[in-house]
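Enquirer: Model the structure of this input:
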Amino acid sequence: MLAGRNAVVTGGSRGIGRAIVERLCRDGAHVIFNYASDDDAAAEVVRKVRGDGGKVRAVRLDLADPDGPERLMSAAEEELDGLDILVNNAALCPAPAPLTDTDPAVFDQVLAVNTRAVFMTVRHAALRMRDGGRIVNISTANTVRTGPGISAYAASKGAVEQLTAVAAHELGARGITVNTVSPGATDTELLRANNQPQALEAVVGMTPLRRLGEPADVADVVAFLAGHDGRWITGQNIRATGGLA
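Expert: So this is what the prediction gives:
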């Protein structure tokens, strides 16, 4: 359980991020999460969590802005009496396109959210997180199961995985664990927007557990790493893929 623990979750209004916020709150954590633009979705998360007796606050800001990560962490400092858990979930995943057709401006924006913001929030946590804290960075199975059209996304997440490994070494002496969770195909609005139904059916057919992942499947792995039971796991990349390597 996470009673008395304080958490920051990036990108917490929808999909996997929402499931993470709800699970951490259900386990007793006080959670601050950011969202970029969907006020209604964020308000719904807050309403549900508070209705269930949880403690949560939503902060509207765009992590693509250079000062976005610092503003989020400053807001958390004002709200919370310390930081114990950081989950970097926010990500941009543009529509698939060949590398030669990818606008450099899109590449820059993807790395701003998916990589730079993670670096900045982890840096903040390294300076201010209480000993014994937990950092979980969300990556993707696409860094292993690569394919055409995802150069910016895969590159941004590969960098996050390396940052995780280094931070685990640097923060381990303080009892702070740093891990990556890499989901496979997870049934979210983003997945369905970027993939044709037949492509998703093919993925299900190749997955040993014979279904798409659910956001809660990933959130449960994050909650394990964020809690006491995950204390001896650090520097790892947990592939939450239903068995699809």
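Enquirer: Please make it C-alpha for all contacts and neighbour counts, starting now.
Expert: Noted.
Enquirer: Residue 117 against residue 64, yeah?
Expert: Yes - between residue 117 and residue 64 there is a contact under CA atoms under 8 Å: 7.4 Å.
Enquirer: Longest helix of the protein, counting residues only.
Expert: When the chain is parsed with DSSP state H, its longest helix is helix 151-171.
Enquirer: Does anything pack onto whichever helix or strand comes after it? Which helices or strands?
Expert: Moving toward the C-terminus from helix 151-171, the next helix or strand (DSSP states H and E) is strand 177-183. Applying 3 or more CA pairs under 8 Å, 6 or more residues apart in numbering; DSSP states H and E, we find strand 177-183 packed against strand 134-138, helix 151-171, helix 215-226, strand 237-240.
Enquirer: gap between the spatially most central residue of the chain and residue 34?
Expert: Nearest to the mean C-alpha position of the chain, by CA atoms, centre = their mean, lies residue 89 at 1.7 Å. From residue 89 across to residue 34, the span is 10 Å (CA to CA, to the nearest Å).
Enquirer: Likewise for residue 242?
Expert: 28 Å.
Enquirer: got it, and residue 96?
Expert: Taking CA to CA, one finds residue 96 at 26 Å from residue 34.
Enquirer: who has more neighbours, these two?
Expert: residue 34 (26 against 17; other CA atoms under 10 Å).
Enquirer: what ranges do the strands span in the chain?
Expert: Taking DSSP state E, the strands of the chain run over residues 6-9, 30-35, 55-60, 85-88, 134-138, 177-183, 237-240.
Enquirer: Please give the structure of this sequence too, so both can be compared:
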Amino acid sequence: MTTSETINPPQHQSHRPGSESEMTPAPQSEPRSDRARGKLDGKVAIITGGDSGIGRAVAVAFAREGAQVAIVYLEEEEDASETVRMVEAEGARCLRLAGDMGDTAFASEVIEQTLEAFGKIDVLVNNAGEQHPQKSIEEIDAEQLENTFRTNVFSMFYLTQAALPHLREGASIINTASVTAYRGNPKLLDYAASKGAIVAFTRSLSHQLVPKGIRVNAVAPGPVWTPLIPSTFTAEEVASFGGNTPMKRPGQPAEIAPCFVFLACEDSSYMSGQVLHPNGGEVVNG
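Expert: Model prediction:
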């Protein structure tokens, strides 16, 4: 489809969660400001889904602010290698860990290897996710439903449970929700439901951990140009992706990452149980 409404070249990837190296144009992951302020100096962060998209942009932004980073991803080695290169270019170390975040044993392994490499954990970013469009609830089988919730929700429980004994006062947990949790999406029913669960998880965990001095917040992006998009939607849908926002375009990962930096550092010291909404101008309740 080539019309005045075309935003990106039509494209589709037949494998999920998709490869950033195959996208045209490539998502923008470099921080939008050249000024580093040392907001995360001395911190250690774990970022799931850190090989590409929002996760990559967060890893690079954290590194620029002084953090050491562990990225967790499923199997996208080429994308992960590029993220490592970008993080190391900022002068930070980057540990890469490949595996299924829906597996409790792997979640524990992530924590153990991060502690072995860096000695502590200060920031936990639960960002890994998957989605599978279906036109009707009748087309969502048990396997898809379980896979969606295992990756998007169960993984947050598993990794947080494994990390919690090692988090100290001042630590921050940041979960990636979605605008779909607030306005829904008729073709992403199970995905939207999982993101709604993440909002409830964030608020409830915040109440539980406030006495320990650990803050829990979330970011609910609108449409963002990541590998999940061409690997999920048809070429025609990709071409107009994000055009229904007030800004008439999708966001770039680099435009979302500053929300995570803010929630990870002391600038947000009086915030917990909250959700930030970088979504192209859509007004939502929550």
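Enquirer: Common neighbours of residue 89 and residue 34 of structure 1, please.
Expert: Here residue 89 of structure 1 and residue 34 have 9, 10, 11, 12 as joint contacts, going by CA atoms under 8 Å, 6 or more residues apart in numbering.
Enquirer: Dump those residues to CSV, plus distance to residue 196 of structure 1 and neighbour count.
Expert: CSV is the format used below for these (distance: CA to CA, whole Å; neighbours: other CA atoms under 10 Å):
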residue, distance to residue 196 of structure 1, neighbour count
9, 30, 26
10, 27, 28
11, 24, 28
12, 25, 29
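Enquirer: can these go into JSON lines with extra columns for distance to residue 186 of structure 1?
Expert: Shown next, in JSON lines, are those (distance: CA to CA, whole Å):
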{"residue": "9", "distance to residue 186 of structure 1": "18"}
{"residue": "10", "distance to residue 186 of structure 1": "18"}
{"residue": "11", "distance to residue 186 of structure 1": "16"}
{"residue": "12", "distance to residue 186 of structure 1": "16"}
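Enquirer: Between those residues, which sits nearest residue 104 of structure 1?
Expert: Nearest to residue 104 of structure 1 among those: residue 11, at 23.5 Å, using CA to CA.
Enquirer: Tell me the counterpart of the closest one in structure 2.
Expert: Taking TM-score structural alignment, residue 11 of structure 1 has residue 49 as its aligned residue in structure 2.
Enquirer: quick one: contacts for that match?
Expert: Contact analysis of residue 49 of structure 2 by CA under 8 Å, 6+ apart lists 55, 56, 71, 72, 73, 74, 126, 127, 128, 129.
Enquirer: same deal with residue 110 of structure 1?
Expert: Residues in contact with residue 110 of structure 1 (CA under 8 Å, 6+ apart) are 91, 92, 93, 94, 152, 153, 156.
Enquirer: 6 Å - rerun?
Expert: Contact partners of residue 110 of structure 1, counting by CA atoms under 6 Å, 6 or more residues apart in numbering, are residue 92.
Enquirer: count of residues packed around the residue nearest to residue 74 of structure 2 when sequence neighbours are not counted?
Expert: Spatially, and ignoring its direct neighbours in sequence, residue 74 of structure 2 is nearest to residue 99 (4.8 Å; CA to CA, 6 or more residues apart in numbering). A count of neighbours around residue 99 of structure 2, defined by other CA under 10 Å, yields 14.
Enquirer: Need the counterpart of residue 99 of structure 2 in structure 1.
Expert: Match for residue 99 of structure 2 (TM-score structural alignment): residue 61.
Enquirer: any idea how far its match is from residue 38 of structure 1?
Expert: Remark: distance between residue 61 of structure 1 and residue 38 of structure 1 (CA to CA) = 11 Å.
Enquirer: Equivalent analysis for residue 50 of structure 1, please.
Expert: Separation of residue 50 of structure 1 from residue 38 of structure 1 (CA to CA): 19 Å.
Enquirer: can you check residue 46 of structure 1 too?
Expert: According to CA to CA, residue 46 of structure 1 and residue 38 of structure 1 sit 13 Å apart.
Enquirer: Neighbour count: these two, which is higher?
Expert: Per other CA under 10 Å, whichever of residue 46 of structure 1 and residue 38 has more neighbours is residue 46, with 22 against 11.
Enquirer: sorry, back to before: return the members of the contacts of residue 49 of structure 2 classed as buried.
Expert: In terms of neighbour count (16 or more other CA atoms under 10 Å), the buried residues within the contacts of residue 49 of structure 2 are 55, 56, 71, 72, 73, 74, 126, 127, 128, 129.
Enquirer: residue in structure 1 matching the third one?
Expert: So the one you mean is residue 71 of structure 2. Using TM-score structural alignment, the equivalent of residue 71 of structure 2 in structure 1 is residue 33.
Enquirer: can I assume that match is in contact with residue 7?
Expert: No - at 8.4 Å, residue 33 of structure 1 does not count as touching residue 7 under the criterion of CA atoms under 6 Å.
Enquirer: Great, nothing more from me.
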